[in-house]
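> pasted the sequence and its predicted model underneath.
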Amino acid sequence: MRLTLLSAALLLAMAALPAAAANSQSDDIAGVWQTKTGGYVQVYKDGDSYDGRIVGSSDGKPRYDKKNPDADKRGRRLLGVVILHGLKYQDNGEYDGGHIYDPNSGKTYKAKATMKGPDTLDARGYIGISLLGKTQTWHRIDPKAEHVHQDLLHQPVGAAPQSGN
């Protein structure tokens, strides 16, 4: 009887491992990334998907949302704006089903992303089908890097909440 219970417990534990590993892999996208144009975007988990907020830039100079189709938003600073919404983990480091706002054009596109390594992410914005789009390679940076606005950072995945956030 003990052997049967032990075997059953071991089988249950082994069955849970792939789900735990997949969840761990899905969180690999979380972090602060430098875009091709020098912007810093923090990708963070929001429910069952991932979003991204502008948290700084490599040069530290303020940028404004001049191309926004909403005239009322053209004077707003891009710092703190959520530009990536709803990416969902698929498998093997791939995320899909999101939308990304390009402040350089003022347009919003469908989005997908692929982890190319622990510190390299290919972010793709596209119209209709993925073939009609553009990929940018983003590089992970230290969240404590110069010009990263600490007050805008979401908590890292699994971190205990800090007071004041």
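Received the coordinates, thanks.
> only C-alpha atoms for contact and neighbour calcs from this point on.
Will do.
> mind checking the SS state of the nearest residue to Thr35 once chain neighbours are set aside?
Sequence neighbours aside, Trp138 is the residue nearest to Thr35 in space, at 4.8 Å (criterion: Cα to Cα, 6 or more residues apart in numbering). Following DSSP: H, G, I helix; E, B strand; the rest coil, the label given to Trp138 is strand.
> any idea how many residues pack against Trp138?
For Trp138, the count of nearby residues is 23 (other Cα atoms under 10 Å).
> next one for the comparison:
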Amino acid sequence: MRLFKILLFIVFLLSFSLSFSQNTPVSDRIIGTWFSEDKDLKVEIFKKNGHFLGKVVWFICDPKTPNMEDFKDIENPNPNLRNRSWLGMLVVENLLFNGKDTWENGSIYDPNTGRTYNSVVKLKDINTLVVRGYWGFEIFGKNLVFHRVE
């Protein structure tokens, strides 16, 4: 009886997984909310005009700093943007799906430094996203890992 329950559970998981992948276009599999591996940032990835973008929906704040809503983009090199809030800020822009579980030609903005990096995003599995930010050559970049929230 116990073996039957385990097999039934496995069949359920497989059918759920197949259902998810059949109803969602391959290019849209990164759409959703993602939690950083360090559990200090949540980013929502969405699609607009054929490009994939990401906005900050939550981040951890040190108790000695202002509330999340009060953080401003003070490091931005453009003085006109220094008053915008981190919360809701687009930090991933213009990613395009290349057909191989990879989204390329985008950019990632780091509000901590005010720098923008080239980016490549790879779906390691349905719930793990590897984001690589780099300047110039991809080999000189850094990976950030995110896990699906929803």
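Okay, I see it. Since the model is a prediction, treat every value here as computed from it, not as a measurement.
> quick one on the thing from earlier: ok, the aligned partner of the residue nearest to Thr35 of structure 1 in structure 2 - contacts?
In structure 2, the residue matched to Trp138 of structure 1 (TM-score structural alignment) is Phe146. Residues counted as contacts of Phe146 of structure 2 (Cα atoms under 8 Å, 6 or more residues apart in numbering) are 34-37, 128-131.
> Leu78 of structure 1: what's it in contact with?
Going by Cα under 8 Å, 6+ apart, Leu78 of structure 1 touches 54, 62-65.
> do I have it right that Met140 of structure 2 meets Arg132?
Careful, residue 140 of structure 2 is Phe; it's not Met. No: Phe140 of structure 2 lies out of contact with Arg132 (Cα atoms under 8 Å); the separation is 9.7 Å.
> compare the two (neighbour count), which wins?
The residue with more neighbours, out of Phe140 of structure 2 and Arg132, is Arg132; 22 against 10, by other Cα under 10 Å.
> I'd say the more buried one and Ile139 touch.
No: between Arg132 of structure 2 and Ile139 there is no contact under Cα under 8 Å: 9.5 Å.
> identify the single longest strand in structure 2, thanks.
Counting residues, the longest strand found in structure 2 (DSSP state E) is strand 115-125.
> skipping adjacent residues, who's closest to Tyr126 of structure 1 in space?
Leaving out its chain neighbours, the residue that sits closest to Tyr126 of structure 1 by Cα to Cα, 6+ apart is Gly133, at 3.8 Å.
> so when I look at Leu6 of structure 1, I'm seeing a helix, right?
Yes: counting by three-state DSSP, Leu6 of structure 1 falls inside a helix.
> so what corresponds to it in structure 2?
With TM-score structural alignment as the criterion, Leu6 of structure 1 pairs with nothing.
> quick revisit: the longest strand of structure 2: how far from the chain's middle?
8 Å (Cα atoms, centre = their mean, to the nearest Å).
> now that strand: buried residues?
Across strand 115-125 of structure 2, burial judged by 16 or more other Cα atoms under 10 Å covers 116-123.
> that strand corresponds to what range in structure 1?
Here strand 115-125 of structure 2 aligns to structure 1 at residues 107-117, judged by TM-score structural alignment.
> how many neighbours does Asn94 of structure 2 have?
Applying other Cα under 10 Å, we find 20 residues neighbouring Asn94 of structure 2.
> strands along structure 1, start to end?
Counting by DSSP E, the strands of structure 1 are 31-34, 39-46, 49-57, 82-91, 94-102, 107-117, 120-126, 133-141.
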